[in-house]
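Peer 1: Could you look at this predicted model? Sequence included:
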Amino acid sequence: MDEDKDDFEFERRFFCQTQPEEVNSADMSTLIVQGYFVHEDNYALRIRLQAEGVNRTMNAHTDALDVLLKERDQYTAASMTAKGPVVGGTRYEAERALDPGIAAELVVRGSSLIVKNRYGIWLGEDWWNIDVFGGSNAPLVVAEVERSGPVTDLVIPAFCTTEITDDPRFSNDGLAQSPYSTWSDSFEQELASKGTRFLKGFGSNRSLD
């Protein structure tokens, strides 16, 4: 049986040392709370709830469960997604819609939670999602681009410090299991000693003027 080609995502992801000023020009933000029921070896089963146009303060004191409960009437969409490991900027991702009320009840009943604001903006040739994390993953900021095919010849904005496409520590399921705050110091030391990097296997990497 052939796998549905739509059940694959093509993306590149980047660590940002600070929240980009460009998010201030975003027309709308999306509040996302998601729970992971399986997250091992880069395999994951995720339930996500989204509230369009809702923005919550994201810092170390932001509690994902509290946000979930207080905003539960604002969620406009929910989904359940099965994910496989990232291979060359491609990841198996089968997503199916859920009723937001059912999704909230499932998440409340047991999962590892993540909370974040997502901002979407056009930069250069691509639509960029910029995720600002709260709770134990604050102050992490991740920028990503998704396409219907491999993300090649990408124009990379200056706010992208280093590429994390192939770094499982920064996958959302990885962050659910091992939050950024528990290893951010060692990562900053790693970044300082090894320097930034951008993957070379996706054509040319161009700078956004």
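Peer 2: Everything's here; your move.

Peer 1: can we go C-alpha only for contacts and neighbour counts from here?
Peer 2: OK.

Peer 1: Contacts only, for A176.
Peer 2: 36, 39, 112-114 (Cα atoms under 8 Å, 6 or more residues apart in numbering).

Peer 1: Of the residues you listed, grab the buried ones for PyMOL.
Peer 2: Only the buried entries of these go into this PyMOL selection, using 16 or more other Cα atoms under 10 Å:
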select buried, resi 36+39+112+113+114
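
Peer 1: Greatest separation within the contacts of A176: which pair is it?
Peer 2: Distances among these were taken as Cα to Cα; the most separated pair is H39 and I114, at 12.6 Å.

Peer 1: follow-up on the earlier one: please convert the contacts of A176 to TSV, extending it with secondary structure and distance to L191.
Peer 2: Putting the contacts of A176 into TSV (DSSP: H, G, I helix; E, B strand; the rest coil; distance: Cα to Cα, whole Å) gives the following:
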residue	secondary structure	distance to L191
Y36	strand	28
H39	strand	26
S112	strand	27
L113	strand	27
I114	strand	24
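
Peer 1: closest to F187 among the contacts of A176?
Peer 2: Sorting those by distance to F187 puts I114 at the head of the list, at 19.8 Å, by Cα to Cα.

Peer 1: picking that back up, S79: which of the contacts of A176 is nearest?
Peer 2: Distances from S79 to the contacts of A176, taken by Cα to Cα, are shortest for Y36, at 12.0 Å.

Peer 1: residue contacts, the closest one?
Peer 2: Here Y36 is in contact with 44-47, 111-113, 173, 176 (criterion: Cα under 8 Å, 6+ apart).

Peer 1: redo that, cut-off 10 Å
Peer 2: By Cα atoms under 10 Å, 6 or more residues apart in numbering, the contact set of Y36 is 44-48, 80-81, 107, 110-114, 172-174, 176-177.

Peer 1: Which elements pack onto the strand or helix carrying A44?
Peer 2: Assessed by DSSP states H and E, A44 sits inside strand 43-52. Helices and strands touching strand 43-52, by 3 or more Cα pairs under 10 Å, 6 or more residues apart in numbering; DSSP states H and E, are strand 29-40, strand 77-87, strand 90-98, helix 100-108, strand 112-123, helix 172-177.

Peer 1: this is the other structure I want to compare:
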Amino acid sequence: MIEIERKFLVNSNNFKTQSYNSFKIKQGFLNTHKERTVRVRLKDDIGYITVKGASSKNGLSRFEWEKEITTNEANSLLKLCENGVIDKTRYEVKTGNHIFEIDEFYGENAGLIIAEIELTSENESFEKPNWLGKEVTGEIKYYNSQLSIIPFNKW
């Protein structure tokens, strides 16, 4: 239940032609404390509740627990969330042995596109597609929980 992940900005829309899957995500946060976040998510019509712990010093890993919940439960919990619900489309792109998840944000975060890759170890190598930009792993302002508080259009 330890998640190892790296985040990157995206420098073009070329990933869209390489995507094999995409879906809409609406998510809010019941808690955005730096030691733990509690997220409620609707991924198309499937609900999830997720608890994430504090990030490691280098920002690469942290505890994550997730459980599927009903759509009705997710919609009810979204009404209880802090201000700043995130609205985005997630694209999945297979590159080498890995899958990049690319989030294109809307609303107050419109214009921001972030790619994430989950790894099995912090020093695992991976192919970098040409649309992958600057690495922002560990930069807290790019965490969804922080984008819900200080959105991209207010930077």
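Peer 2: Arrived safely, thanks for sending. All values reported here derive from a predicted model rather than from experimental measurement.

Peer 1: Find residues that contact each of H39 and I114 of the first structure.
Peer 2: Here H39 of the first structure and I114 have 172-173, 175-177 as joint contacts, going by Cα under 10 Å, 6+ apart.

Peer 1: Let me have those in CSV, extended by distance to E9 of the first structure.
Peer 2: Putting the shared contacts of H39 and I114 of the first structure into CSV (distance: Cα to Cα, whole Å) gives the following:
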residue, distance to E9 of the first structure
N172, 14
D173, 15
L175, 19
A176, 20
Q177, 22
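
Peer 1: Pick out the most distant pair among those residues.
Peer 2: N172 and Q177 (8.7 Å).

Peer 1: between these two, which one's more packed in?
Peer 2: N172 (21 against 17; other Cα atoms under 10 Å).

Peer 1: right, and that one touches V38 too?
Peer 2: No. With contacts counted by Cα atoms under 10 Å, N172 of the first structure stays clear of V38, the gap being 11.8 Å.

Peer 1: Could you pull out the residues contacting both of the two?
Peer 2: Residues touching both N172 of the first structure and V38 (Cα under 10 Å, 6+ apart): 44, 46.

Peer 1: And C160 of the first structure? What does it align with in the second structure?
Peer 2: Counting by TM-score structural alignment, C160 of the first structure lines up with L132 in the second structure.

Peer 1: do you know how far that match is from F15 of the second structure?
Peer 2: The gap separating L132 of the second structure from F15 of the second structure is 9 Å, by Cα to Cα, to the nearest Å.

Peer 1: from what I can see E146 of the first structure touches F10, true?
Peer 2: Yes. Counting by Cα under 10 Å, F10 is a contact partner of E146 of the first structure at 5.5 Å.

Peer 1: residues bridging contact with the two, i.e. touching both?
Peer 2: 89-90.

Peer 1: burial of V155 of the first structure, as a residue count?
Peer 2: If you count neighbours by other Cα under 10 Å, V155 of the first structure ends up with 16.

Peer 1: got it, and R147 of the first structure?
Peer 2: Residues near R147 of the first structure, counting by other Cα under 10 Å: 13.

Peer 1: same thing with R39 of the second structure?
Peer 2: Residues contacting R39 of the second structure under the criterion other Cα under 10 Å number 23.

Peer 1: Map L112 of the second structure onto the first structure.
Peer 2: Residue pairing (TM-score structural alignment): L112 of the second structure is matched to L140 of the first structure.

Peer 1: need the contact list for its match.
Peer 2: L140 of the first structure touches 15-19, 58-59, 116, 131-134, 170, 179-181, 184, counting by Cα under 10 Å, 6+ apart.

Peer 1: So which of these belong to strands?
Peer 2: Of those, the ones assigned to strands by DSSP state E are 15-16, 116, 131-133.

Peer 1: ok, so of these, who is nearest L154 of the first structure?
Peer 2: Distance to L154 of the first structure across these (Cα to Cα) is lowest for F15, with 15.5 Å.

Peer 1: If you drop the residues flanking it in sequence, what lies closest to the closest one?
Peer 2: Of all residues not flanking F15 of the first structure in the chain, V142 sits nearest, at 4.9 Å (Cα to Cα, 6 or more residues apart in numbering).

Peer 1: so the one you found sits right up against C160, yeah?
Peer 2: Yes. Between V142 of the first structure and C160 there is a contact under Cα under 10 Å: 8.3 Å.

Peer 1: shared neighbours of the two, anything?
Peer 2: Taking Cα under 10 Å, 6+ apart as the contact criterion, the common neighbours of V142 of the first structure and C160 are 13-18.

Peer 1: Sort out which of these are buried, if you could.
Peer 2: Using 16+ other Cα under 10 Å as the burial test, these include 13-16 as buried.
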